[in-house]
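Colleague: Here's a sequence, model it:
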Amino acid sequence: MSDQMTALQEAIEQVEAGRMVPYLGPGVVALSDTAAPTSPDALCALVEAEVRVPKRASGNLWSAAQYVESRKFRATLNDIVERAFAVGQAGDNPVHGWLAGLRPPMVVDAWYDDGLINAYGAQSKDWGWVQGVSRNGEWIEIWTRAYNSAAEERPEGADPAWPSLIYKPHGLARKGSSFLMSDSDYVEVLTEIDIQTPIPEEVRARRTGRGFLFLGCRFDDQMLRIFARQIVKRSGGNHVAVIEGPLTRMEQRFLDELEITRLDLPLSAVADVLALAPA
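Modeller: The predicted model follows:
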């Protein structure tokens, strides 16, 4: 086994021991048999296929979403995005299945799909999730909402007694839920995120003393770097990221800044390691 595969196996063992927090990006969804978008670029292309956006916004998900919201109203954006993720998946996702069976203290799920929530729901009831919400149309200062495993809202927030918590910082793209996507969604969050106000208290508690294992993430977008930086803030260090291929200059700077060990491996390597684990 190569040194990088050994390091990956050790990181997975750290997750299983509760000492590392899995941080899932959109690339994890690509391990499923699904037509749902598996990157910001792919989702942006779907949005632009339905609404023509100006050149200045084209190719940038957050700007394209802002244009749709401003010119076609928020309901149009919600409809496009919800339909994009309503396709579901035909087979099991190895990462989702592993985490649902393991139920670690916390998983950060930084994409809009509900695959991990569905996988958890098939396994147990002693868990919940907390998600970022859009303040579009809201009249109160709100950053997140918490739900138990039955999808019932908990106004008091995430329950510290839950053995496992899913944190979806960008929200959930399904009917009846909410998500952050347009520039206006993020503007107030980004104003406050440096002082941690939008980060739920229970998330801050569960990251303490733990490192992070980044799977299916790229950090070639400033928005994604800002969120990851603030979620990881004041954690226990010892971070690992599985990212295959060349990095952008800003990605490399980000990894260096947070002292993240990069493993140049395909995400399929994670599935390979999981498949070798004893049943």
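
Colleague: rest of the way, CA atoms for contacts and neighbours
Modeller: Will do.

Colleague: Quick check: buried residues in the longest helix along the chain?
Modeller: For the chain, the helix reaching the highest residue count under DSSP state H is reported as helix 3-16. Taking 16 or more other CA atoms under 10 Å as the basis for neighbour counts, the residues of helix 3-16 that come out buried are 5, 7, 8, 9, 11, 12, 14, 15, 16.

Colleague: Which SSE is immediately downstream of it?
Modeller: Using DSSP states H and E, the helix or strand that directly follows helix 3-16 along the chain is strand 20-24.

Colleague: counting contacts, what elements does the next helix or strand after that next one pack onto?
Modeller: Proceeding C-terminally, strand 20-24 gives way to helix 40-50 as the next helix or strand, assigned by DSSP H and E. For helix 40-50, the helices and strands in contact under the criterion 3 or more CA pairs under 8 Å, 6 or more residues apart in numbering; DSSP states H and E are helix 61-72, helix 74-85.

Colleague: let's see this one next to it:
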Amino acid sequence: MTADLRDIARQLEAGGIVPYLGPGMLALCEGARPPADALTLASLMTAKVSVPHKIRKRLTQAAQFIENFKHRKSVVNLMNEAFAESPAPSALHLALAAGGAGLWVDTWYDDTFRKALAQARPQGDWVQIQGLSQSEHFGQWTGVYADDGEALAELPADAGRILYKPIGSRWPAGNYLVSDSDYVEVLTEIDIQTPIPQAVQAHRGGRSFLFLGCRFDDQLTRSFARQIMKRSSDRHWAVLPDEPTRMEARFLDEQGIRRIDMTLPAFADALLELQPSALAA
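Modeller: Just a heads-up that it's a prediction; the model follows:
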């Protein structure tokens, strides 16, 4: 395990790893936190809007019901409220932001990692690409934003580093993939890579992925991870302290993902101790 950690630290510095962040990263942050899993988010939304009991704990179905019987704006407003604030970035957030990665994939709706980038890279050498809902942006799969939140017509040629938020984010424009129809549109095309930005496809080639704060115990998370990491290296890591489900274990094996059996806080402490000074700054 120590050898893996040293290898990860070296590759992070060299830019050979794409950090792939899930909602579990919020557990590293202190103070008030937004919802950090689909069940909590669904419960928060359905506490404010009545939905059938059988789907109250199912995020995508609950969001679809609200979209159908209220309005898409109701879904967006509920999501904006749920993620109105995000905590200060943890030490691991900041180290990853300051490190050598040229691409970060963040698969939750909060903007904690965006804050980490703003703090660690005040020179603004990065842009953000977010997935867009087809119900609001038909025919446009992604939106591009400068480090200050300004919407850009396209990815600048000198964009440098990229923060990719495939299911959207609260900041700066309240873009969300959250309802059944949102995901159906994307999953219909994702096998042929249409919703995945060309810059992301180009950068991942030959690189490893490091999964932090992620679970792969449902089809959506597996589908997105599988397609985002397509044509990358055949060697990856996932910090996963809980025993994998049968489907998770199969996914890890299929994708060449080595499980790191550590809690995320323990992994963060161990990695930060090994981080080269350039990353730990």
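
Colleague: one step back: CSV please, covering the buried residues of helix 3-16 of structure 1 and showing distance to residue 34 of structure 1.
Modeller: As requested, those are exported to CSV (distance: CA to CA, whole Å):
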residue, distance to residue 34 of structure 1
5, 27
7, 29
8, 26
9, 27
11, 27
12, 25
14, 29
15, 26
16, 27
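
Colleague: all strands for the stretch 151-281 of structure 2, in order.
Modeller: Secondary structure of the stretch 151-281 of structure 2 (DSSP state E, counting those that start in this stretch): strands at 151-152, 161-165, 168-169, 175-176, 208-212, 236-239, 257-260.

Colleague: which residues does the most centrally placed residue in structure 1 contact?
Modeller: With distances taken as CA atoms, centre = their mean, the residue of structure 1 nearest its centroid is residue 110 (0.9 Å). Counting by CA atoms under 8 Å, 6 or more residues apart in numbering, residue 110 of structure 1 touches 23, 24, 25, 26, 167, 168, 169, 170.

Colleague: redo that, cut-off 10 Å
Modeller: The neighbours of residue 110 of structure 1, taking CA atoms under 10 Å, 6 or more residues apart in numbering as the test, are 23-26, 131, 166-172, 216-217, 224, 227-228.

Colleague: got it, and residue 32 of structure 1?
Modeller: For residue 32 of structure 1, the contacting residues are 38, 88, 89, 90, 91, 92, 93, 94, 95, 96, 115, by CA under 10 Å, 6+ apart.

Colleague: now do 7 Å
Modeller: Residue 32 of structure 1 makes contact with 89, 91, 92, 93, according to CA atoms under 7 Å, 6 or more residues apart in numbering.

Colleague: What's it aligned with over in structure 2?
Modeller: Residue 32 of structure 1 is assigned residue 29 in structure 2 as its aligned equivalent, the criterion being TM-score structural alignment.

Colleague: ok, now how distant is its match from residue 158 of structure 2?
Modeller: Using CA to CA, to the nearest Å, we find residue 29 of structure 2 at a distance of 32 Å from residue 158 of structure 2.

Colleague: ditto for residue 32 of structure 2
Modeller: Residue 32 of structure 2 sits 36 Å away from residue 158 of structure 2, taking CA to CA as the criterion.

Colleague: re the thing from before, next, format the strands of the stretch 151-281 of structure 2 as a markdown table and append distance to residue 183 of structure 2 and mean neighbour count.
Modeller: Formatted as a markdown table, the entries for the strands of the stretch 151-281 of structure 2 read as follows, by distance: least, CA to CA, whole Å; neighbours: other CA atoms under 10 Å:
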| stretch | distance to residue 183 of structure 2 | mean neighbour count |
| --- | --- | --- |
| strand 151-152 | 23 | 14 |
| strand 161-165 | 14 | 23 |
| strand 168-169 | 12 | 26 |
| strand 175-176 | 10 | 24 |
| strand 208-212 | 21 | 23 |
| strand 236-239 | 24 | 22 |
| strand 257-260 | 25 | 18 |
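
Colleague: Go through those strands and name the closest to residue 102 of structure 2.
Modeller: For the strands of the stretch 151-281 of structure 2, distance to residue 102 of structure 2 was read as CA to CA. The smallest value, 4.6 Å, belongs to strand 161-165.
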